[in-house]
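Enquirer: Next comes the sequence, and after it the predicted model I'd like to discuss.
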Amino acid sequence: MARPKEFDPDHVVDAAMDVFWAGGYAATSTQDLCAGTGLGRSSLYNTFTSKHELYEQALRRYGERTRADQAELLERSGPVRAIIRDFLLEAVDRQLADPSRRGCLALNAAVEIGGADAVVADLTRADFDAIVDTMRALIERGQRTGELAPGRDAEALARLVHGALTGIHVVGRVAQDRERLSDIVDALIDSL
């Protein structure tokens, strides 16, 4: 009779997500994953079949969190500019509070292997699209209420917000002060 699993696969995916986030895909070894998840090699591979499969699941988990964050963002009330500004400043603060300056896992994956791996590209694109969709919905709300000019292309503005967020994650990996990143936010908000 097979022995029942003595671990929670969801917990393992969360732990693996942190390991990949810290080291990237290529630099993360099986030993790193074993140490980070608490599993032995056989348990890891019997459950997830490969490092790549576990990476895909980690990216899916990250995407689920992104979409949950985006849903929460849409529930916020108040001026749209303030909601978008707060969202971007929260990203700044998270980036600066992280001693490892890991940035965004989806962005890191897209840069590292997204161009060579169709599955990773699809997963990261879905994450990016969720952010753009949320920003577009917020911008359209602001256009309906008269806070933002109704004649501007909401999709293009949403992509601009996502571009600013991407810049925050990249510049935030080496920025020494909050001002450099908050300048990106302020310039973006002024452009809306």
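Expert: Ah, there it is.
Enquirer: use CA for all of it now, contacts and neighbours both
Expert: Will do.
Enquirer: which residues touch the residue most central in space within the chain?
Expert: In the chain, the residue lying closest to the centroid (Cα atoms, centre = their mean) is residue 104, at 4.5 Å. Applying Cα atoms under 8 Å, 6 or more residues apart in numbering, we find residue 104 in contact with residue 169.
Enquirer: try this one side by side with the last:
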Amino acid sequence: MARSKEFEVNEVLDKAIQLFWTQGYEKTSMNELVSFMGIHRRSIYDTFGDKHALFMKALERYGAKQANRMKLHLETQRPVKALIRELLESALTNEGEPLGCFLVNSGVELGVLDEEVASLVNGSYDYMEKLLMNVVIKGQQSGELKTDFEPEAVSQYLMNAWRGLRTLVKTTTDQQKLNHIFDMTMSVLD
């Protein structure tokens, strides 16, 4: 008789996300994953595959959660500038999560070396840029945003700013510097 799983897959996957996010792929050992996830090594292999497959599932889950969070935020019926401002502000805080962004961290660590990681990260970024572009178009059509730039270029710029802020919060505690970058980014919309 086959044993039933003694854990909830998404719960242990969320633990893997936390460990990979904090330490990165290369610095995280299988022993650490076993200990942190609270399941047996055999269960990890049977459920997720090897370390790389587990990492990819963790990255997929995180990317989907981030995209859904951004989608829900950007689709609310509020002024466009306020939505964009709040999105950029969210890059400066990590409520109970590790600093930065798991997607950004993974892209920086492995994007050049691992085609599968690069594809997943870039696919997530592309989706988020499309969400931003829809908001920019809406803001331009309503007159809230200037129409000097193509919506695609503005969304790429904003996505780059968001990723940059998500990276910078890992390396600086200089709030004034972060605020200057944030303010300059928002000034492009005026």
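Expert: The structure has been received and is ready for your questions. Worth saying up front: this structure is predicted, and the values here are computed from it rather than measured.
Enquirer: To which residue of structure 2 is the residue nearest to the centre of structure 1 aligned?
Expert: Taking TM-score structural alignment, the alignment pairs residue 104 of structure 1 with residue 101 from structure 2.
Enquirer: that older thread, pull up the gap between the residue nearest to the centre of structure 1 and residue 57 of structure 1, please.
Expert: Remark: distance between residue 104 of structure 1 and residue 57 of structure 1 (Cα to Cα, to the nearest Å) = 16 Å.
Enquirer: repeat for residue 84 of structure 1
Expert: Using Cα to Cα, residue 84 of structure 1 is found at 29 Å from residue 57 of structure 1.
Enquirer: Helix or strand for residue 60 of structure 2, just tell me which one.
Expert: Under the criterion DSSP states H and E, the helix or strand holding residue 60 of structure 2 is helix 51-74.
Enquirer: Identify the residue range in structure 1 corresponding to that helix.
Expert: Going by TM-score structural alignment: helix 51-74 of structure 2 matches residues 51-74.
Enquirer: wait, what's in contact with residue 31 of structure 2?
Expert: residue 41.
Enquirer: Show me what it aligns to in structure 1.
Expert: Per TM-score structural alignment, residue 31 of structure 2 is aligned with residue 31.
Enquirer: name the helices or strands packed onto the helix ranked longest in structure 1?
Expert: Longest helix of structure 1, by residue count under DSSP state H: helix 118-145. Applying 3 or more Cα pairs under 8 Å, 6 or more residues apart in numbering; DSSP states H and E, one finds that helix 118-145 of structure 1 contacts helix 51-75, helix 80-97, helix 105-109, helix 154-171.
Enquirer: Would you mind getting the average deviation of it from structure 2?
Expert: Superposed on structure 2, helix 118-145 of structure 1 shows a mean distance to its aligned partners of 0.9 Å (mean Cα distance after the TM-score superposition for structure 1).
Enquirer: what does that helix correspond to over in structure 2?
Expert: Aligned by TM-score structural alignment, helix 118-145 of structure 1 falls on residues 115-142 of structure 2.
Enquirer: How many residues are close by residue 168 of structure 2?
Expert: 18 (other Cα atoms under 10 Å).
Enquirer: Show me what it lines up with in structure 1.
Expert: Matched by TM-score structural alignment, residue 168 of structure 2 corresponds to residue 171 in structure 1.
Enquirer: From residue 165 of structure 2, how far out is residue 45 of structure 2?
Expert: Distance from residue 45 of structure 2 to residue 165 of structure 2, counting by Cα to Cα: 36 Å.
Enquirer: between these two, which one's more packed in?
Expert: Legend: neighbour count by other Cα under 10 Å for residue 45 of structure 2 and residue 165, higher for residue 165 (22 against 13).
Enquirer: Show me which positions of the longest helix of structure 1 end up buried.
Expert: 120-121, 123-143 (16 or more other Cα atoms under 10 Å).
Enquirer: Equivalent analysis for stretch 70-83 of structure 2, please.
Expert: Going by neighbour count (16+ other Cα under 10 Å), the buried part of stretch 70-83 of structure 2 is 70, 71, 74, 80, 81, 83.
Enquirer: so which two of the residues you listed are the farthest from each other?
Expert: Farthest-apart pair in those is 71 and 81; separation 15.5 Å (Cα to Cα).
Enquirer: one step back: take the buried residues of stretch 70-83 of structure 2 and write them to TSV, including distance to residue 177 of structure 2.
Expert: Listed next are the buried residues of stretch 70-83 of structure 2 as TSV, based on distance: Cα to Cα, whole Å:
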residue	distance to residue 177 of structure 2
70	25
71	28
74	26
80	25
81	21
83	22
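Enquirer: Considering these, which is situated nearest to residue 24 of structure 2?
Expert: Scanning the buried residues of stretch 70-83 of structure 2 for proximity to residue 24 of structure 2, where the rule is Cα to Cα, the winner is residue 70, at 23.5 Å.
Enquirer: roughly how far apart are the closest one and residue 135 of structure 2?
Expert: 11 Å.
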